[in-house]
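Student: pasting a predicted model and its sequence here:
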Amino acid sequence: MAHEDDFTAYVAARTPALSRTAYLLTGDAHLAEDLVQTALFKAAKAWHRIDGDPEPYVRRILYTQNVSWWRQRRLAESPLGDHDRPAASGSDVALRLTLEDALGRLTAKQRTVLVLRYFEDLTEVEAARTLGVSAGTVKSTTRQALGRLRTLAPELAELIGEPS
């Protein structure tokens, strides 16, 4: 019963953060909900085996499930839909829309790597471990994704930075 209470408390506390990450990974609010539910379902089945902080375990499920989905189905890319957003100034809204449009035109793999590296602030090694790929793959995918963003949205140059 204690495991069940711990899981319920974890879900209540962490679902909003997991949902934001899932939305950034998928670019679709409904698919993000499915991704979070799938990750939490898998975590619930293994909850009794999780020692310590469950966050890394659940996030790894979230990332690897997303990778599995785009590997299995090669889902057609769709533009980012409406998602709950805080009120922002006109220039913030324009920047956000430009960034969302550009991210929506990346491949799922490229978007996932950028989310892990820059939203989740993981190192290349941590992102590689999370995705089950080499650090070199994370480096090259990051480089390709940022290059594509520079091409798709040159107005984001200040945000993205110059290539090294």
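Tutor: Looks like it arrived, so ask away.
Student: going forward, measure contacts between C-alpha atoms and count neighbours the same way
Tutor: OK.
Student: residues in contact with residue 123?
Tutor: Contacts for residue 123 were tallied using CA atoms under 8 Å, 6 or more residues apart in numbering; they are residue 117.
Student: buried residues, stretch 96-107. List them.
Tutor: Residues of stretch 96-107 classed as buried: 98, 99, 100, 101, 102, 103, 104, 105, 106 (neighbour count, 16 or more other CA atoms under 10 Å).
Student: do stretch 107-115 as well
Tutor: 108, 109, 110, 111, 112, 113, 114, 115.
Student: in CSV, list those residues along with distance to residue 40 and secondary structure.
Tutor: Listed next are the buried residues of stretch 107-115 as CSV, based on distance: CA to CA, whole Å; DSSP: H, G, I helix; E, B strand; the rest coil:
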residue, distance to residue 40, secondary structure
108, 21, helix
109, 22, helix
110, 24, helix
111, 22, helix
112, 19, helix
113, 21, helix
114, 23, helix
115, 20, helix
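Student: nearest to residue 162, of those residues?
Tutor: residue 114 (15.8 Å; CA to CA).
Student: what comes up buried for stretch 24-42?
Tutor: 24-29, 32-33, 35-40.
Student: okay if I get those as a markdown table plus secondary structure and distance to residue 127?
Tutor: Shown next, in a markdown table, are the buried residues of stretch 24-42 (DSSP: H, G, I helix; E, B strand; the rest coil; distance: CA to CA, whole Å):
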| residue | secondary structure | distance to residue 127 |
| --- | --- | --- |
| 24 | helix | 15 |
| 25 | helix | 13 |
| 26 | helix | 17 |
| 27 | coil | 19 |
| 28 | coil | 22 |
| 29 | helix | 23 |
| 32 | helix | 19 |
| 33 | helix | 22 |
| 35 | helix | 18 |
| 36 | helix | 19 |
| 37 | helix | 22 |
| 38 | helix | 20 |
| 39 | helix | 18 |
| 40 | helix | 20 |
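Student: ok, and here's another one to check against it:
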Amino acid sequence: MSGGIDGEFTAFVNERGDVLLRVAYALAGNQHGAEDLLQNALAKAYARWPRIRGDAEPYVRRILYHDQVSGWRHRSRRPEVPVAVLPERAGAGDHGHDVDLRLLLRNALLALPPRQRAVLTLRYLEDLSVEQTAELLGCRIGTVASQSSKALARLRQLVPALDGHLTEEVR
């Protein structure tokens, strides 16, 4: 590869890397997993850079979503054990309820199947339409709608305190 392509790729990573890392974090649920997920996606993108350089970000995002879902299918992992009551937290301050709610939400998201988590990430973090989400995940619009509905219902079940914060949507 020539220096020009390397420079273009480096500029892309410098410009969009932080945004892509936030998406990877939402999918992986932890910093190390997110960094690994993004690094693998960028390595795949680099190999195809001459073909994708005009439209690289959607390509990298697609890799992130597909690799995360695929990785969960093929990896055996230790099961998470949900708890009914979280232990007391020292120093929660005035925003303790918000922090606790966010931690509950994070743990509930990690308990969702990978496809449901990917759908919620695309729909609510990335603010994509149902159609865009379906296209990115390579599935039907009905699949996105049903996965979203099931995921939101499961989140309400896992974290009843979220019930007023989650809205059901059709398209």
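Tutor: Nice, I can see it. It should be emphasised that the depicted structure is a prediction, and the values quoted were computed from it without experimental measurement.
Student: circling back: which of the buried residues of stretch 107-115 of the first structure sits closest to residue 11 of the first structure?
Tutor: Distances from residue 11 of the first structure to these, taken by CA to CA, are shortest for residue 115, at 21.6 Å.
Student: how close does the closest one sit to residue 74 of the first structure?
Tutor: 19 Å (CA to CA, to the nearest Å).
Student: which residues of the first structure fall in helices?
Tutor: 2-26, 29-46, 55-73, 90-104, 108-114, 124-131, 135-152, 157-160 (DSSP state H).
Student: out of those, which is closest to residue 79 of the first structure?
Tutor: That would be helix 90-104 among the helices of the first structure, by CA to CA, at 5.0 Å.
Student: relative to helix 135-152, how tilted is the closest one?
Tutor: Interaxial angle, helix 90-104 of the first structure versus helix 135-152 (axes from the mean of the first three to the mean of the last three CA atoms, to 10 degrees): 130 degrees.
Student: from the contact counts, what lies against helix 90-104 of the first structure?
Tutor: Contacts defined by 3 or more CA pairs under 8 Å, 6 or more residues apart in numbering; DSSP states H and E place helix 90-104 of the first structure against helix 135-152.
Student: find the nearest non-adjacent residue to the residue most central in space within the first structure, please.
Tutor: Nearest to the mean C-alpha position of the first structure, by CA atoms, centre = their mean, lies residue 25 at 3.2 Å. Nearest residue to residue 25 of the first structure, sequence neighbours excluded (CA to CA, 6 or more residues apart in numbering): residue 112, at 5.2 Å.
Student: the second structure: which residue goes with the one you found?
Tutor: Matched by TM-score structural alignment, residue 112 of the first structure corresponds to residue 118 in the second structure.
Student: now for its match: which residues touch it?
Tutor: 27, 65, 69.
Student: nearest to residue 12 of the second structure among those?
Tutor: Of the contacts of residue 118 of the second structure, the one sitting nearest to residue 12 of the second structure (CA to CA) turns out to be residue 65, at 19.0 Å.
Student: aligned counterpart of the closest one in the first structure, please.
Tutor: With TM-score structural alignment as the criterion, residue 65 of the second structure matches residue 63.
Student: doesn't residue 131 make contact with that match?
Tutor: Yes. The criterion here is CA atoms under 8 Å, and residue 63 of the first structure meets it with residue 131 at 6.7 Å.
Student: export the helices of the first structure to TSV and tack on distance to residue 79 of the first structure?
Tutor: Compiled in TSV, the helices of the first structure are given as follows (distance: least, CA to CA, whole Å):
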stretch	distance to residue 79 of the first structure
helix 2-26	10
helix 29-46	11
helix 55-73	16
helix 90-104	5
helix 108-114	12
helix 124-131	24
helix 135-152	14
helix 157-160	20
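Student: tell me which of those is the most buried.
Tutor: When you average the neighbours per residue for each of the helices of the first structure (mean count of other CA atoms under 10 Å), helix 108-114 leads with a mean of 23.
Student: gap between that one and the chain center?
Tutor: On the basis of CA atoms, centre = their mean, to the nearest Å, helix 108-114 of the first structure sits 8 Å off its chain's mean C-alpha point.
Student: can you check stretch 127-140 of the first structure too?
Tutor: With CA atoms, centre = their mean, you get 14 Å for stretch 127-140 of the first structure.
Student: so where is it in the second structure?
Tutor: Taking TM-score structural alignment, stretch 127-140 of the first structure hits residues 133-146 over in the second structure.
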